[in-house]
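Asker: dropping the sequence and predicted coords here.
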Amino acid sequence: MGKKAEISIGVMRREDLDQVLAIEQVSFNQPWSLSLFEQELRKPALSTSFVACTGERGSRSVLGYLVFWVVAQEMHILNLAVAPAGRRKGIAKLLILSGLRYALAKGARMAFLEVRASNRPARNLYHGLGFVNSALRKSYYDSPPEDALVMTLPEDAFVQAASAGNKT
């Protein structure tokens, strides 16, 4: 039996984008374009993008990614996806906890995101981390049309989850 590959979290780089786009396209009905990811990478004062990967620089394999902003003490999670073969293995949780830890260090005290109302696996993940349903955005998504749940991680749960992220 082979040794289990170690997963590391790092900053997304331009050379990761081919793999990121492949994950994006199999994960969403309306995937982000290459230019949207490039825009996020060009705004380091506002936007942060992490990848979960195995391997070393130049030969690493991207398993998932997280894109978020930290603005005015808030972390806004914009995009999160994991490759189908890596799902239900804790990779999304690892990415979120790493993002929360980073956002806390940058002054954030709460987090929020939008998620398709029908996306039960994602909602379960977020609830497990302490996120609560805080609003409904009617007809937020297209293809197919659907409402979005706004989920919020309040300050006490945010600090607790970000601190737990230090132990992963």
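Answerer: Nice, I can see it. Numbers count the residues shown, from 1 in each chain.
Asker: every contact and neighbour count from this point should use C-alpha atoms.
Answerer: Will do.
Asker: what about Lys138, distance to Val115?
Answerer: Using CA to CA, to the nearest Å, Lys138 is found at 12 Å from Val115.
Asker: of the two, who's got more company?
Answerer: Counting neighbours by other CA atoms under 10 Å for Lys138 and for Val115 shows that Val115 has the greater number, 24 against 11.
Asker: now for that one: which residues touch it?
Answerer: 122-123, 148-151 (CA atoms under 8 Å, 6 or more residues apart in numbering).
Asker: closest to Leu36 among those?
Answerer: Ala148 (20.6 Å; CA to CA).
Asker: which neighbours do Lys138 and Val115 have in common?
Answerer: Contact with both Lys138 and Val115 is made by residues Ala148, according to CA under 8 Å, 6+ apart.
Asker: A further structure is provided below for comparison with the first:
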Amino acid sequence: MLVMKPEVRRMTMNDVDQVHDIERRAHSNPWSKLTFQREVIGSHHNTCLVAEIGERIIGFTCMYHILEEGHITNVAVDASHQNRGIATCLLLAAIDYACGRGVKYMTLEVRKSNTKAQHLYIKFGFRMKGIRKGYYTDNYEDALIFWTGDITSEYYTDLFDEIRRDLENK
């Protein structure tokens, strides 16, 4: 249930501390502050978005975009705001941003054990296309590789519109 719709915007250097706090709590092998700083500085082919309510960041996503391909590299929502549609808002914003940059296909890796995230990605039309054996260095867990079809196609634009409507009605 989405209690309050967050504002979603591009991450700035001022956001890095809050984002890194969420990252450390959400992931067993977290990115460093320096990695997030580099994401903000080197923003020609990468983008990080934050979801915030008031001045508090409650989630973020990062992605690379080169030519027609977008690669979601990180998504996390603060534990106290999970199951409220925040990740859905972030993915919708990331896809909108990607489409604006000419991206047609999205990909990502997700831990084999992270079924909650897998369900979210499947809702967005991602489909598993492969496995990266031992991908995660903290425990050598496999990563599932997910891809979309053409996100500018009628199928995907209708799907994203339906997800938006469902989110607004909650």
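Answerer: Perfect, thanks for sending it. Quick caveat, the model's predicted, so the values are computed rather than measured.
Asker: could I get the TM-score for this pair?
Answerer: After superposition, the two chains reach a TM-score of 0.89 (TM-score structural alignment, normalised by the length of structure 1), with 161 aligned residues with a CA RMSD of 1.7 Å.
Asker: follow-up on the earlier one: redo the contacts of Val115 of structure 1 as CSV? Include secondary structure, distance to Gly130 of structure 1 and neighbour count.
Answerer: Shown next, in CSV, are the contacts of Val115 of structure 1 (DSSP: H, G, I helix; E, B strand; the rest coil; distance: CA to CA, whole Å; neighbours: other CA atoms under 10 Å):
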residue, secondary structure, distance to Gly130 of structure 1, neighbour count
Ala122, helix, 13, 16
Arg123, helix, 11, 20
Ala148, strand, 18, 20
Leu149, strand, 15, 22
Val150, strand, 13, 18
Met151, strand, 10, 21
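Asker: let's have those in a markdown table, adding distance to Thr48 of structure 1.
Answerer: Output for those, formatted as a markdown table (distance: CA to CA, whole Å):
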| residue | distance to Thr48 of structure 1 |
| --- | --- |
| Ala122 | 20 |
| Arg123 | 22 |
| Ala148 | 23 |
| Leu149 | 23 |
| Val150 | 20 |
| Met151 | 20 |
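Asker: helix or strand for Gly130 of structure 2, which one?
Answerer: Assessed by DSSP states H and E, Gly130 of structure 2 sits inside strand 127-132.
Asker: so that strand corresponds to what in structure 1?
Answerer: Aligned by TM-score structural alignment, strand 127-132 of structure 2 falls on residues 132-137 of structure 1.
Asker: name the residues that touch the matching stretch?
Answerer: The contact list for stretch 132-137 of structure 1 (CA under 8 Å, 6+ apart) reads 126, 147-153.
Asker: need those in CSV (columns: distance to Leu34 of structure 1).
Answerer: As requested, the contacts of stretch 132-137 of structure 1 are exported to CSV (distance: CA to CA, whole Å):
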residue, distance to Leu34 of structure 1
Tyr126, 27
Asp147, 25
Ala148, 24
Leu149, 26
Val150, 26
Met151, 27
Thr152, 28
Leu153, 29
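Asker: thanks a lot, see you next time.
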